[in-house]
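J.: A predicted structure for the sequence below; I have some questions about it.
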Amino acid sequence: MALQLSFAEASATGPRAENQDALRLVTPAPALAASKGFLFAIADGVSQCADGGLAARSTLQALALDYYATPETWSVAQALDRLLLAQNRWLQANGGGQPLLTTVSALVLRGRRFTLAHVGDCRVYRWHAETLQRISEDHVWDQPGMQHVLKRALGLDQHLVLDFLDGELRDGECFVLLSDGVWAALGDTAIAGILRDQPDLNSAALTLVNAAHLAGSQDNASALLVRVDAVGEASLGDALIHLQQWPLPP
């Protein structure tokens, strides 16, 4: 059986003049979904750079267009890594003397597994059995007053370091991708409460965004929710991942 998903998204500008967040959902034809998976991504352009909105939108556009053209022999992580490294170079070269900066969290669901590529301070959670688990790290400075200053982002450094996470999917679980305009205003307890009270994904996404601005968020607010309705069959790529984890024979 093929992987079955439901998803919803919401984004609001809030008090800012421009929405510099970007969301992308790619649901390809069944054959391509089986081999390359479904792609979901969120990006939050850095407002202090030349054009944060352009940085966020161009990054997700490049991912959506190029990921499905990568060789079948590449793993999901390898494909995302190479594409985001190329986009990092593009952002550095096209800022008119200033770098174009954005955060990005890209999630691929294929067969029975997920792969996450992440840099910056958007957050990715897993919501399952009424338990909220954060699976991404905030790449910000720990010093007082610096908690919202990025130390890692796309376009920030020539040498881009991405976080990767790979794991097994679970029936009924939901992946929650949020910009910092949502999670910083609400906190994990309120996010979990909204997900518990709003089983409908569209309602939950809208409520998360609206609640963030009602709570005083001065930033753009965006939410992307993906629910696993039925886990799919293991693909050849999944089998190769398992083989790589086996010890070498004597």
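T.: Cool, got the structure. Residues are numbered from 1 along each chain as shown.
J.: use CA for all of it now, contacts and neighbours both
T.: Will do.
J.: which residues in the protein form strands?
T.: Using DSSP state E, the strands of the chain run over 4-12, 21-26, 38-45, 102-110, 113-119, 123-128, 131-134, 163-168, 174-178, 221-230.
J.: possible to save those as JSON lines with mean neighbour count?
T.: Converted to JSON lines, these look like this (neighbours: other C-alpha atoms under 10 Å):
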{"stretch": "strand 4-12", "mean neighbour count": "18"}
{"stretch": "strand 21-26", "mean neighbour count": "22"}
{"stretch": "strand 38-45", "mean neighbour count": "27"}
{"stretch": "strand 102-110", "mean neighbour count": "27"}
{"stretch": "strand 113-119", "mean neighbour count": "24"}
{"stretch": "strand 123-128", "mean neighbour count": "20"}
{"stretch": "strand 131-134", "mean neighbour count": "15"}
{"stretch": "strand 163-168", "mean neighbour count": "14"}
{"stretch": "strand 174-178", "mean neighbour count": "26"}
{"stretch": "strand 221-230", "mean neighbour count": "24"}
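J.: Leu236 is nearest to which of those strands?
T.: In terms of C-alpha to C-alpha, the element of the strands of the chain nearest to Leu236 is strand 102-110, at 10.7 Å.
J.: compute the inter-axis angle for the closest one and strand 21-26.
T.: 20 degrees (axes from the mean of the first three to the mean of the last three C-alpha atoms, to 10 degrees).
J.: packing partners of strand 102-110?
T.: helix 30-36, strand 38-45, helix 52-66, strand 113-119 (3 or more C-alpha pairs under 8 Å, 6 or more residues apart in numbering; DSSP states H and E).
J.: tell me which residues of stretch 55-68 come out buried.
T.: Under the neighbour-count criterion of 16 or more other C-alpha atoms under 10 Å, stretch 55-68 has 55-60, 63-64, 67-68 buried.
J.: among the helices and strands packed on strand 102-110, which is nearest Trp127?
T.: Of all those, strand 113-119 sits nearest to Trp127, with 14.2 Å by C-alpha to C-alpha.
J.: let's bring in a second model and compare:
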Amino acid sequence: MSAFEKMHHQDLPLNGKLEINAGQYSHRGVKQVNEDAIGIRIPDGLMLTTKGAVSVICDGVSAAEAAEKASHISVTNFISDYYSTPDTWGVKRASSQVLTALNRWLFGLGQDYRDARKGYVSTFTALIFKSCSAHLLHVGDSRAYRFRHGELERISRDHISVLNANKRYLARALGLDVKLDVDYRQLALQSQDYYLLTTDGVHDLFTDSELSEVLSLWLNETQEAREVHFRSELADLALFCRHLCELAIERGSEDNVSCQLLGIETLPSQDINDVYQQLSSQPFPPPLSVGMKLDNYLIKQVLHQSQRSQVYLAVNQEGRQVCLKTPSVNYLDDAAYIERFMLESWIGHRIHSPNVVKLLDRDQPKSALYYVTEHLNGMPLSVWISRNPNPSIQEVLMLLKQLESGVRAFHRKETLHQDLKPDNILLTQEGQIKIIDFGSCYIKGVAEITTPLQRDSVLGTADYSAPESVLGYRVSNRGDLFSLAVIAFEMLTGELPFKGRLARCRTKADYQDLIYIPCYELNPLIPTWIDQTLKRALSLDPNHRHGDTSEFIYALQQPIVVKDKREFELPLLETNPVIFWRATTLFFALSTLLLLLFL
């Protein structure tokens, strides 16, 4: 564990213990060059918790002139880049982004060749073990197997197109095309699982049942050794991989031979007492009053007190004013509450935006559980709304643009805020918007860490929450978009949408009974296109809303012609004078013809 990880060991709750044994082997076989590449990384400490362990096996396509380079680039760059992605990201997003960039790079390198198949092309199979799950990423004809309870199961499928009995070709691979289609699977782990990865130089020489027999025999022969000494298994795994590769060569393999074997020894603890013991390693600070000190902070004022937390104005050693947030002693024995409080600090240190409050205590040791933020002079957005019943539309759009920028900073880290409301948004004296609360955030990377805690499924404030959040459906970025639209509606009109009845909704039928009241009926100065944009963002079905918050803000600022009820109330002469005069001319022409006939 690095010094940094030791220092911030308590920043992330539920640092579960995942123990993995691993071994690997690769040899050129009968070929002159080894075009296979393998790599395993099992980090320590927080990195193992937030990112997991990675095993990668690649087979450079023999027809490609840069096959050896392609496979080695794929292994080394994937492992390095994956661990460089934000730890708030889930495995699927982090690995997908890395693979997309890696594929484009290999494809670009291969453009010096007339045929892409002769460039930088390689198969790719990876397993990422995080918490109690294995994540498989696969393209090509390398393979991944799972051995559980004496049975071997192939968990990947070969991307091969067969022309005839003697000819087949690789349908998918890294570097083969600018677009990449990767198979992704998530599998639940069990202790004593084994995961086997091979290249075709190995598995083409065995049936699945033969591989299962070889692995079963090895497990039976080494069981006693593993029970006597845990570490002996590390050597056994590597020896098995070598044995399997040599056996493939003996059977007549004409390709490079590579193999990896990983065994799940211990999964993160699911015992609530173990979790609570870890979470409660730091004591709660006592209630503080003016003049008291906590570590190097002198308390100057009590800014906020509630049943759940306290916020104090304090001065640090340099004389700078800061804010301290401490947990309430009412929740001293509540592990889920402690976890969420710790996550507030953890999230705050990872969200960087001029429109999100900044945390200041990252590198300072603490004697108790609390965190420190910058002190902001200003007022909650709720106060601004009450003081500005008839705001300038341009001013509202300017503030919303800042707010969306802060929300987007959360979404870039695959984090949902889930409690956007005017009371959680501060407007500074300089006119800058700041999001100041992280207590309800959903972090994809943390959600993947298994816990025995019963977490709150419904977070946020009912007046501003999206229907899917209240109903317990899957929530996405469009949930925050809905909340942002509610705030925009309130800023423009001084009232909540749907006549303020969102908070009363508990069922799907309740939401279906809601009636949208156009905001221009509450504020006649609001243009029609803004109302149409708000109406779409406030759709009860998230699929009908904008794709993301930036699209919503863009639409608010783009005047467009919208045909709605108000337009049809205007005379035809004003709405479409060409049609009016054509109709008038036709009417008089017909009238003239009728008069001539009668005469």
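T.: That came through fine. Model, not experiment: these values are computed from the prediction.
J.: next, the TM-score between them, please.
T.: The TM-score (TM-score structural alignment, normalised by the length of the first structure) is 0.93; 248 aligned residues with a C-alpha RMSD of 2.1 Å.
J.: circling back: okay, the helices and strands packed on strand 102-110 of the first structure in CSV with distance to Arg196 of the first structure next?
T.: CSV is the format used below for those (distance: least, C-alpha to C-alpha, whole Å):
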stretch, distance to Arg196 of the first structure
helix 30-36, 29
strand 38-45, 22
helix 52-66, 29
strand 113-119, 23
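J.: closest to Ala192 of the first structure out of these?
T.: With C-alpha to C-alpha as the criterion, Ala192 of the first structure lies closest to strand 38-45 of these, at 19.5 Å.
J.: give the aligned range of that closest one in the second structure.
T.: The counterpart of strand 38-45 of the first structure in the second structure, using TM-score structural alignment, spans residues 53-60.
J.: now what about that stretch, what contacts it?
T.: 35-43, 66-72, 74-75, 79, 120-130, 142, 197-199, 258-260 (C-alpha atoms under 8 Å, 6 or more residues apart in numbering).
J.: what's the neighbour count on Lys508 of the second structure?
T.: 13 (other C-alpha atoms under 10 Å).
J.: from Leu534 of the second structure, how far off is it?
T.: Per C-alpha to C-alpha, to the nearest Å, Lys508 of the second structure is found 21 Å from Leu534 of the second structure.
J.: same check, this time on Ala248 of the second structure
T.: 64 Å.
J.: and Gly52 of the second structure, by the same measure?
T.: Distance, Gly52 of the second structure to Leu534 of the second structure, by C-alpha to C-alpha: 41 Å.
J.: just Arg28 of the second structure next, same as before
T.: Applying C-alpha to C-alpha, the value for Arg28 of the second structure to Leu534 of the second structure is 62 Å.
J.: quick one: which of the two has more around it?
T.: Ranked by neighbour count (other C-alpha under 10 Å), Arg28 of the second structure and Leu534 place Leu534 first, with 26 against 16.
J.: what range in the first structure does stretch 258-266 of the second structure sit on?
T.: Against the first structure, stretch 258-266 of the second structure falls on residues 222-230 (TM-score structural alignment).
J.: center of the first structure, which residue is that?
T.: Ser105 (2.8 Å; C-alpha atoms, centre = their mean).
J.: chain neighbours aside, what residue packs nearest to that one?
T.: Excluding the flanking residues, the one nearest Ser105 of the first structure by C-alpha to C-alpha, 6 or more residues apart in numbering is His118, at 4.3 Å.
J.: gap between the counterpart of the one you found in the second structure and His159 of the second structure?
T.: Matched to the second structure by TM-score structural alignment, His118 of the first structure sits across from His138. Going from His138 of the second structure to His159 of the second structure by C-alpha to C-alpha gives 9 Å.
J.: which position in the second structure aligns with the residue nearest to the centre of the first structure?
T.: In the second structure, Ser105 of the first structure lands on Thr125 (TM-score structural alignment).
J.: again, but for Arg170 of the first structure
T.: So Arg170 of the first structure corresponds to Gln190, using TM-score structural alignment.
J.: pretty sure that match sits against His149.
T.: No. Using C-alpha atoms under 8 Å, Gln190 of the second structure is not in contact with His149; the gap is 10.1 Å.
J.: which of the two has more neighbours?
T.: Gln190 (16 against 10).
J.: tell me how far the more buried one lies from Ile264 of the second structure.
T.: 7 Å.
J.: equivalent analysis for Ser469 of the second structure, please.
T.: As judged by C-alpha to C-alpha, Ser469 of the second structure and Ile264 of the second structure stand 36 Å apart.
J.: again with Glu250 of the second structure
T.: From Glu250 of the second structure over to Ile264 of the second structure (counting by C-alpha to C-alpha), the distance is 30 Å.
J.: grab the nearest non-local neighbour of Thr59 of the first structure.
T.: Per C-alpha to C-alpha, 6+ apart, closest to Thr59 of the first structure is Gln87, 6.5 Å.
J.: repeat for Ala117 of the first structure
T.: Nearest residue to Ala117 of the first structure, sequence neighbours excluded (C-alpha to C-alpha, 6+ apart): Phe164, at 4.7 Å.
J.: is it correct that the one you found is in contact with Leu116?
T.: Yes. Counting by C-alpha under 8 Å, Leu116 is a contact partner of Phe164 of the first structure at 5.5 Å.
J.: my guess is Arg16 of the first structure contacts Asn220, does it?
T.: Yes. Between Arg16 of the first structure and Asn220 there is a contact at 6.8 Å, judged by C-alpha under 8 Å.
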